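3D, please:
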Amino acid sequence: MELTSFMKNKALFLDRDGIINLDHGYVYKIEDFEFTQGIFELVSYFVKHDFLIFIVTNQSGIGRGYYTAEDFNTLTSWMLSKFEEHHITIQEVYHCPHTPDAQCDCRKPKIGMIETCLKQYNVDLNQSWLIGDKPSDIQLALNAKIGKSIAISETRLSGSTYTFPNIQTCQEMITSIKI
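Have a look, this model is predicted:
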């Protein structure tokens, strides 16, 4: 057996709304989806450092009936194609379709989406990162014991390793951080 089969992968876990795209509230149409400035460059930096890329996103609009799982899947396919155009492969998109009052294990900050990822991929959480913009994202990183987290927020989110006001600034500053 090769040595590489024993090695675990570093992963970058990305929230979607507010990180990959501007959060206009329940975004499910391609025409309403607007990528954040610097997101492709930021993710490319992690890819160049041998990180697998995953998206973990709460999508309660499905559970609330605002849009369907098919709507979400259509938008997700389009979004992934835009990442591919930038030579970025997103390994998986994990989503929770439930409302906040549902008793599920997948809604952030619960760790169900991360547990599913660990069953499918050989990931070393201690060497991994999460980027999010809400307290539930940073709490997910803490709950799942993900090594480092970046909050995209005007104010520091409790528990985050780093905080930047926007993706563009994060992308500009990340090169000075050892990942």
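
can we go C-alpha only for contacts and neighbour counts from here?
OK.

Tell me which helix or strand comes right after the longest helix anywhere in the chain.
Looking across the chain with DSSP state H, the single longest helix is helix 69-85. Using DSSP states H and E, the helix or strand that follows helix 69-85 in sequence is strand 90-96.

quick one more, to check against the first:
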Amino acid sequence: MNVGIFLDRDGVINEVLSHRVKFVNKPKDFYLLDGVGAAIKRFNKAGYKVFVVTNQGGIGLGYMKESMLDKVHNKMKDDLAEYGASVEAISYCPHKPHAGCACRKPEPQMILDLAKKYHVDVGESYMVGDRAPDIEAGKKAGAKTVLVGSRKEDNVEADLQFADLLAFAKWLIP
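Okay, here's the model as predicted:
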């Protein structure tokens, strides 16, 4: 069985609600956060399967089309490749917030589907996020949970907490 690192996208991999970008609806709005390329490369070299699990309610709300999301994700892959880093797969929920679907975090379906497809032992894996729905989805899936960033989240009880993804990677892989 493989061990996975499941990453939320906005706020973990890329900037969101920053001085440069509010939401990432186009490739030009995508900026890797500092240290992300190095962190993912570290996971890759250590043999972890790296996945992105992201809510993309902007599709359901009509702010972007799936074809544009594909372009954003291609930019993310290209930006990561500059660091020698890569992700195994990306899963996203295109539904509106409060749609009641099984795939939108805090529900665990994206994690569980990827785990099944890629033979990942969820209990040995990590879900990394910057918000409560990410941590809740990880817990529901049975993964260890990691909260990153400085966003103040009430009632978030992650197993681990770090300033950013690179700090977590350095802790996990000294």
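
From Cys101 of the second structure, how far out is the residue most central in space within the second structure?
Geometric centre of the second structure, nearest residue: Asp8, 1.8 Å, by Cα atoms, centre = their mean. Distance from Asp8 of the second structure to Cys101 of the second structure, counting by Cα to Cα, to the nearest Å: 18 Å.

What's Thr89 of the first structure aligned with over in the second structure?
Matched across to the second structure, Thr89 of the first structure falls on Ser86, judged by TM-score structural alignment.

Without its sequence neighbours, what residue ends up closest to that match?
Nearest residue to Ser86 of the second structure, sequence neighbours excluded (Cα to Cα, 6 or more residues apart in numbering): Leu80, at 6.0 Å.

quick one: the longest strand anywhere in the second structure to the first structure mean distance?
Selection of the longest strand in the second structure by residue count, based on DSSP state E, yields strand 49-55. Average distance, strand 49-55 of the second structure versus aligned residues of the first structure after superposition (mean Cα distance after the TM-score superposition for the first structure): 0.3 Å.

Which position in the first structure pairs with Arg112 of the second structure?
Just to correct that, residue 112 of the second structure is Leu rather than Arg. Using TM-score structural alignment as the criterion, Leu112 of the second structure maps onto Glu115 of the first structure.

Sticking with that match, tell me its helix or strand.
Secondary structure assigned from DSSP H and E places Glu115 of the first structure in helix 112-120.

buried stuff in that helix?
Judged by neighbour count using 16 or more other Cα atoms under 10 Å, the buried positions of helix 112-120 of the first structure are 112-114, 117.

go on, stretch 50-62 of the first structure?
51-62.

which one of those is nearest Leu140 of the first structure?
For these, the residue nearest Leu140 of the first structure by Cα to Cα is Val56; the value is 9.9 Å.

what residue of the second structure takes the place of the closest one?
The alignment partner of Val56 of the first structure in the second structure, by TM-score structural alignment, is Val53.

residues in contact with its match?
Each residue near Val53 of the second structure by Cα atoms under 8 Å, 6 or more residues apart in numbering is listed here: 6-9, 90-92, 110-111.
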